[in-house]
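In: can you look at this prediction? I've put the sequence above it.
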Amino acid sequence: MAEALATGEPLGLLDVASAFLSATDPRRDSPFRSDDAEPLPPREELVQAFLHVPRLEASALVAAIAGLTGDRVLRARAHREIALRGHVLPRWLTELDRARTADRAAEFGHVLGDGESLLLGVTLADGSELAVSVYVDHNLGTVVKDALVVPGALPDLIVLMQETTDDPDLGISELAPADVRARATEAIEDGARLFPPLETDTWPANRPLVEWAVGLLPAGGQGYQRPEWSSTDREALAVRVLGSPFATDLTDAHHRELLGDILWFGTDYGPGDPLRWSPVAVELLLVDWIPRKIVADARLLAKAPDVLRTLIRFAHAERGIRPELTAETLAAVDEFEPEHQEAIRSPRLQGPDALLATLGVLDPDELLAEQAQQELARVVGGAAALEELDAEPLPDEPFAWERVPDDVHGRVAEVVELVDRCCDAMLDVEHRTATRRLVAAAAEGDPEVFRRRGRSDTLAAAACWLVVRSNQQAGGGGLTTKELMAHFGLTGSPSQRGTALLKAIGAAAYDPAGPQLGSPRYLTSERRRQLIAARDASSDPRD
């Protein structure tokens, strides 16, 4: 305070008072903090202590605190104490309540809309001027990420910002002072609720000073208007994207499903604009949001970068974005795709668990280990089966005809013959035994699967596909669906007939990680070795 008073400049002293108010701000407290440090005494108690210190610096600090908080009772008492002490303080300090804002305000932003700086000016009672720049970040939820208060007039700050940037996509535009107040207030309040809080060299230390300055602006302005998107609106936009010349490579249902998810991200997160894509938005989507929020097979999520490229080209064409910016945004997809591909194939917390781990409520290592054990148990049919799992090779086992009803013997025989040919040509004895077991269990569990009219080769292909997929690690190599179907002379997906077989044996008809047969009876020795290794590795989260 002594140094700040010695300069004769208002900003130094106001910065100190603002830092004190920020440090004692109840908004900085959180029930999730694990900080063992001794908490500060309440703000009122500290201010009372300063009032009992008969020094010029204490008088100046209390006067600044009273002025920034707008506490009339505190201001009256402070002025009374200061008068009794005979301390002479600058006019701008004793008359902070007479400060006024400039008649104009502005915003400084980028065409891609990651955020903007809200600009305003303040004139103190002695004619001194301050300029304020409040940066609002839309990618993090339209919250204040940083703010600067500098000496000088607002027009000088605007000229400086214009002269120090050569980016043609950055621009300053006039904004009604009341709108600046509404937007800044809203973004400050929303940012104060974030945990962990956003912190820079100046924020939130100067938050009380910024709030005081913003509070001098006229009220009644319009805050940020978030668009409302219904599911029908999103679907209509998806149809437009898929019908555009940019979407010629989005040919399957997975692409359409992922497009819906990405549009959901665009409408429900950030500023609510599904056609706003920047390199930062790309990073948030690929590296954080999709791996954390979308529960699906890695092979499906792996297609997200291609879908995003299509959406970026469509959106930038709609908005008339410069080709150079489109190229930069597409380059960000290339940059973050490897990290995305690694993340979707790695153990990770999702949904509420991810949030609670971030808040420090849950131990992520212990939770991931627990989830890994649950996932492995689900694959083999339960915790007991997982514990008893062995890696003995499946025997060369004959087909169990005793499990098949008499009236479907002929149809099952056709399917088994086709299955055996496929396994002999493309797989091995263990896969053949596993697939024979699957067909026998399905015939016993729901003979109607084999009574319905249909081709035997599609059933055989579906049975082989289920066993192959269940014995491959998620995203792993091996025999592809296309290669398998080609052996049977078929095209398309075997998933529909595969679903019928899964239901027949009592397994889950849908699993986001891919079809799971739910029993080690259908797993090869190699796959069971993989599961045993994963079981042992996740049994202790410290491993």
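Out: Good, I have the coordinates. Because the structure is a prediction, the values reported are computed rather than measured.

In: make it CA atoms for all contacts and neighbour counts henceforth
Out: Will do.

In: burial of residue 97, as a residue count?
Out: For residue 97, the count of nearby residues is 17 (other C-alpha atoms under 10 Å).

In: how about residue 424?
Out: For residue 424, the number of neighbouring residues by other C-alpha under 10 Å comes to 13.

In: can you check residue 476 too?
Out: Other residues lying near residue 476 total 12 when counted by other C-alpha under 10 Å.

In: how close does it get to residue 331?
Out: Distance check for residue 476 against residue 331: by C-alpha to C-alpha, to the nearest Å, it reads 27 Å.

In: end to end on stretch 122-135, go ahead and measure it.
Out: The first residue of stretch 122-135 is 17 Å away from its last residue (C-alpha to C-alpha).

In: who's in contact with it?
Out: Judged by C-alpha atoms under 8 Å, 6 or more residues apart in numbering, the contacts made with stretch 122-135 from elsewhere in the structure are 10-11, 91-92, 95-96, 98-102, 115-121, 144-154, 157, 184, 210, 213.

In: adding another structure so you can compare the two:
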Amino acid sequence: MDDGRRRRRAKQGRRDARRRRSRNEDAGELPLIKEVRRALTRGHPIKLLALASGMIHLSKPDRWGYLKAEKREPFPLDVVIAAYIGMKVRESTAMLAVLAELLPDDAEWKARCRLEVETRTHLLPTWLAHLPDIRVHRVVRKTHILGDRDELWLGARLAGGQELTCAVAINHNMFSEVADVSVWATPIDEVMRGDDRQDFSSAALSLADAKAWIRHGLEHAFFPDDSDSSPGCRPLLVWLVGHLPDGGEAYRRPSWDWQEAEAVIDEFFASTVGRRFAGSGYREVLDAVLETGTGDPLRWSAARIRHALAGASYDDDGIPLEVQINAPELLRAYVPFAHARSGIREELTDEALAAIDNLAPAYHEELIDSARDHGDLFGEEVVAQ
């Protein structure tokens, strides 16, 4: 290399270094700028998408914060966006481009972000420059054998060809709410090939039905921060769902044949394990318990058990207290009987029985306290069988 070329290269290196220093100094006070830079340089778009999604999630007030010892202050997203607009660097342009898409319900800020990006000349990756062109191309429904949990796996492809997969867990024990969301930097076909979990069956779900299922589940997610392992992914899910077609049908709880259910109950009370519960009121207790969760008389998860035995309250509707208090023992006899009828493997039955054992003491205590408040104990101690 001749001296002239060496001098030119050294001069260019000094210019590049000055530009980097200037950029870092200008953006030194910009919130999360280092995280944005790392997300831009580490390959898959999921890094930047997840970062923006988390910011949006944290900007929303915690509606159940008043029940918590440590209250979370909302992330000042409007202040941060204003700072990004004020700093004319590539990192801020990239974040504004993502926020222009993911901001769910603030038309003014979305428009400001989009307008600011349009006025800048920073070179952005293809996937980011064409972020609105993302396409959700496949949805797989995975259903747990106990029936109270579905997972919808959404496969999406960005304009640059990168793919991601979003997993949405739906809990049917309450209102078929979205209980958990996670995002993977992996194509859905690859995720499906690597998923060999027991107890799940797979089926295709139309894109329109997936949209209806998830929108219903998001609207009925009352405690997302408590159940969701990654609540910061929810704004990203909302954005993905917005790219699905309309016209689908939301999840419908199965309608169980009451005559078949009655036949199962008759068989239980006639069995060796069920005969000791033949006294007055036990059938009414079992009928009430069967109304919980999915209503399936033959499948009982630990989660459904928790729902069935939570919040015990005595109500004098003709069922003796000594019968109501034995609901955990009734379930302990009924669940193995039901699972034997439906072919549920022993390990899942054991999980349900363990949940009964763990919840029984609290159930007894709450029920007795409630009965005492009603004045129905008369100083006598009621003991479970």
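Out: Looks like it came in fine. All figures in this text were calculated on a predicted structure; none of them were measured in a lab.

In: now do the strands in the stretch 151-300 of the first structure.
Out: 170-175 (DSSP state E, counting those that start in this stretch).

In: how about the helices in it?
Out: Taking DSSP state H, counting those that start in this stretch as the criterion, the stretch 151-300 of the first structure contains helices spanning 154-163, 177-192, 207-215, 231-242, 253-268, 279-283, 290-293, 298-301.

In: what does residue 60 of the second structure align to in the first structure?
Out: Using TM-score structural alignment to pair residues, one finds that residue 60 of the second structure aligns to residue 25 in the first structure.

In: nearest residue to its match other than its sequence neighbours?
Out: For residue 25 of the first structure, ignoring the flanking residues on the chain, the nearest one in space by C-alpha to C-alpha, 6 or more residues apart in numbering is residue 43 at 7.9 Å.

In: OK, contacts around the one you found?
Out: For residue 43 of the first structure, the residues meeting the contact criterion (C-alpha under 8 Å, 6+ apart) are 21, 24-25.

In: and the residue nearest the centre of the second structure, what element?
Out: The residue at the geometric middle of the second structure, judged as the C-alpha nearest the mean C-alpha position with C-alpha atoms, centre = their mean, is residue 180 (1.5 Å). Following DSSP states H and E, one finds residue 180 of the second structure within strand 177-184.

In: ok, back up a step: check the gap between whichever residue in the first structure pairs up with the residue nearest to the centre of the second structure and residue 19 of the first structure for me.
Out: In the first structure, the residue matched to residue 180 of the second structure (TM-score structural alignment) is residue 146. Taking C-alpha to C-alpha as the measure, residue 146 of the first structure and residue 19 of the first structure are separated by 14 Å.

In: that older thread, let's see if you can find the most crowded of the contacts of residue 43 of the first structure.
Out: Greatest neighbour count in the contacts of residue 43 of the first structure, by other C-alpha under 10 Å, goes to residue 21: 21 neighbours.

In: before we move on, the earlier item: could you export the contacts of residue 43 of the first structure as JSON lines, including distance to residue 127 of the first structure?
Out: Rendered in JSON lines, the data for the contacts of residue 43 of the first structure read as follows (distance: C-alpha to C-alpha, whole Å):
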{"residue": "21", "distance to residue 127 of the first structure": "25"}
{"residue": "24", "distance to residue 127 of the first structure": "30"}
{"residue": "25", "distance to residue 127 of the first structure": "30"}
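
In: sitting in strands, which of the residues you listed do you find?
Out: Among the contacts of residue 43 of the first structure, the subset assigned to strands under DSSP state E is empty.

In: what's next to stretch 84-91 of the second structure, contact-wise?
Out: Stretch 84-91 of the second structure is contacted from outside by 23, 26-27, 30, 33, 36-37, 40, 92-93, 95-96, 113, 116, 120, 122-124, using C-alpha under 8 Å, 6+ apart.

In: from the residues you listed, list the buried ones, please.
Out: Buried residues within the contacts of stretch 84-91 of the second structure, defined by neighbour count using 16 or more other C-alpha atoms under 10 Å: 23, 27, 30, 33, 36-37, 40, 92-93, 95-96, 113, 116.

In: what two of these are the furthest from one another?
Out: Between all members of these, the longest pairwise span (C-alpha to C-alpha) is found for 23 and 113 and amounts to 20.6 Å.

In: what lines up with residue 161 of the second structure in the first structure?
Out: Counting by TM-score structural alignment, residue 161 of the second structure corresponds to residue 127 in the first structure.

In: what's the separation between its match and residue 93 of the first structure?
Out: In this structure, residue 127 of the first structure lies at 12 Å from residue 93 of the first structure, with C-alpha to C-alpha as the measure.

In: give me the number of neighbouring residues for the residue nearest to residue 65 of the second structure when sequence neighbours are not counted.
Out: Nearest residue to residue 65 of the second structure, sequence neighbours excluded (C-alpha to C-alpha, 6+ apart): residue 71, at 5.4 Å. Counted with other C-alpha under 10 Å, residues neighbouring residue 71 of the second structure total 12.

In: was I right to think residue 71 of the second structure contacts residue 61?
Out: No. With the criterion set as C-alpha atoms under 8 Å, residue 71 of the second structure and residue 61 do not qualify as a contacting pair; they are 9.9 Å apart.

In: wait, residue 335 of the second structure touches residue 348, no?
Out: No. Under the criterion of C-alpha under 8 Å, residue 335 of the second structure is not in contact with residue 348, lying 10.4 Å apart.

In: the two: which is more packed in?
Out: Ranked by neighbour count (other C-alpha under 10 Å), residue 335 of the second structure and residue 348 place residue 335 first, with 22 against 19.

In: SS state for the aligned residue in the first structure for the more buried one?
Out: Taking TM-score structural alignment, residue 335 of the second structure has residue 312 as its aligned residue in the first structure. Judged by DSSP: H, G, I helix; E, B strand; the rest coil, the three-state class of residue 312 of the first structure is helix.

In: just the one 5 residues further on next, same as before
Out: Applying three-state DSSP to residue 317 of the first structure yields a three-state assignment of helix.

In: now residue 4 of the second structure
Out: Using three-state DSSP as the criterion, the local structure at residue 4 of the second structure reads helix.

In: distance of it from residue 59 of the second structure?
Out: Applying C-alpha to C-alpha to residue 4 of the second structure and residue 59 of the second structure gives a distance of 55 Å.

In: would you mark the buried spots in the lengthiest helix in the second structure?
Out: Among all segments of the second structure classified by DSSP state H, the helix with the greatest residue count is helix 346-373. Under the neighbour-count criterion of 16+ other C-alpha under 10 Å, helix 346-373 of the second structure has 348-349, 351-353, 355-356, 359-360, 363-364, 366-371 buried.
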